[in-house]
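1. no FASTA, just this:
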């Protein structure tokens, strides 16, 4: 069995709220934490010219998060985005954008968050557990 991802209920609430706020556009952002624990979902602007069907993270947000991590801040564990069409699994475009870097992807659809690992062989579902103390 694969790794279990630890996620706070606050992170999940943020993901769902961001998806609802962005609808009918896709929201997107960064998943920050350490090791297998996601501590924070950090929203980023979706700068894709067709945000109703695609997402592209604001490069400035990505650069700032990398700088913060190098300065001792939270690591970039992965990314999130929403699927306004209600399909919670990776889309063909998600598969085309994937790099196989083993980062976590969260996909929000219809108030549900699905979790995926970006593996060299394609997306694999992740098991999650609440990390609230």
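-> Arrived safely. Fair warning: this is a prediction, and the values are worked out from it, not measured in the lab.
2. C-alpha from now on. contacts and neighbour counts both.
-> Fine.
3. Now do the contacts for residue 60.
-> Residues counted as contacts of residue 60 (Cα atoms under 8 Å, 6 or more residues apart in numbering): none.
4. putting a second one here so we can go through both:
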């Protein structure tokens, strides 16, 4: 499967991720199941942000409330791996609900995209998405 992502989204996520290192950065993705057009940074409220991420619930609830009122739909989530590996970890898979949402992982100079599904190819939870950049 393929996913279209705005170039400015990837540039922004990469810049925030680099600035947050050695902590993991995280946030929300907006758009549709096959196209990401916007993003948002969220505070990482994990107890160990150097190796885990947890999106600030206030940010998530605010975005959900806005979505229900006609705001931009939440298409998924993004986070960084300061280790440089842009592949979802087994911990990421354990956290992911198989709801079809997109998970973007930034590591080093690379960003990869995945869909959270039942019986995914990676860790039984994620299927890889090829990324097409759009302006």
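-> Thanks, I have the structure now. The structure presented is a predicted model; accordingly, all values stated were derived computationally and were not measured.
5. Superposing both, give me the TM-score.
-> Taking TM-score structural alignment, normalised by the length of structure 1 as the basis, the two superposed chains have a TM-score of 0.94; 130 aligned residues with a Cα RMSD of 0.9 Å.
6. Can you get me a residue count around the residue mapped onto residue 43 of structure 1 from structure 2?
-> If you follow residue 43 of structure 1 across to structure 2 using TM-score structural alignment, you land on residue 41. Using other Cα atoms under 10 Å, residue 41 of structure 2 is surrounded by 20 other residues.
7. ok, the nearest residue to residue 41 of structure 2 once chain neighbours are set aside - how many residues close by?
-> Leaving out its chain neighbours, the residue that sits closest to residue 41 of structure 2 by Cα to Cα, 6 or more residues apart in numbering is residue 27, at 4.4 Å. For residue 27 of structure 2, the count of nearby residues is 23 (other Cα under 10 Å).
8. Do a quick rundown of the helices in structure 1.
-> Taking DSSP state H, the helices of structure 1 run over residues 9-22, 59-70, 92-97.
9. Highest mean neighbour count out of the ones you listed?
-> helix 9-22 (a mean of 18; mean count of other Cα atoms under 10 Å).
10. In structure 2, what range does it match?
-> Going by TM-score structural alignment: helix 9-22 of structure 1 matches residues 7-20.
11. How about the most centrally placed residue in structure 1, nearest residue that isn't a chain neighbour?
-> The centre of structure 1 sits closest to residue 80, judged by Cα atoms, centre = their mean, with a distance of 1.8 Å. Closest residue in space to residue 80 of structure 1, ignoring its immediate chain neighbours: residue 106 at 4.5 Å, by Cα to Cα, 6+ apart.
12. now the one you found: how far from residue 72 of structure 1?
-> 24 Å (Cα to Cα, to the nearest Å).
13. what stretch of structure 1 does stretch 80-94 of structure 2 fall on?
-> Taking TM-score structural alignment, stretch 80-94 of structure 2 hits residues 82-96 over in structure 1.
14. show me the residues around the closest residue to residue 33 of structure 2 other than its chain neighbours that make contact.
-> Spatial nearest neighbour of residue 33 of structure 2, excluding adjacent residues (Cα to Cα, 6+ apart): residue 75 at 6.0 Å. Applying Cα under 8 Å, 6+ apart, we find residue 75 of structure 2 in contact with 28-33, 36, 101-102.
15. at 10 Å instead, please
-> Neighbouring residues of residue 75 of structure 2 by Cα atoms under 10 Å, 6 or more residues apart in numbering: 28-39, 100-103.
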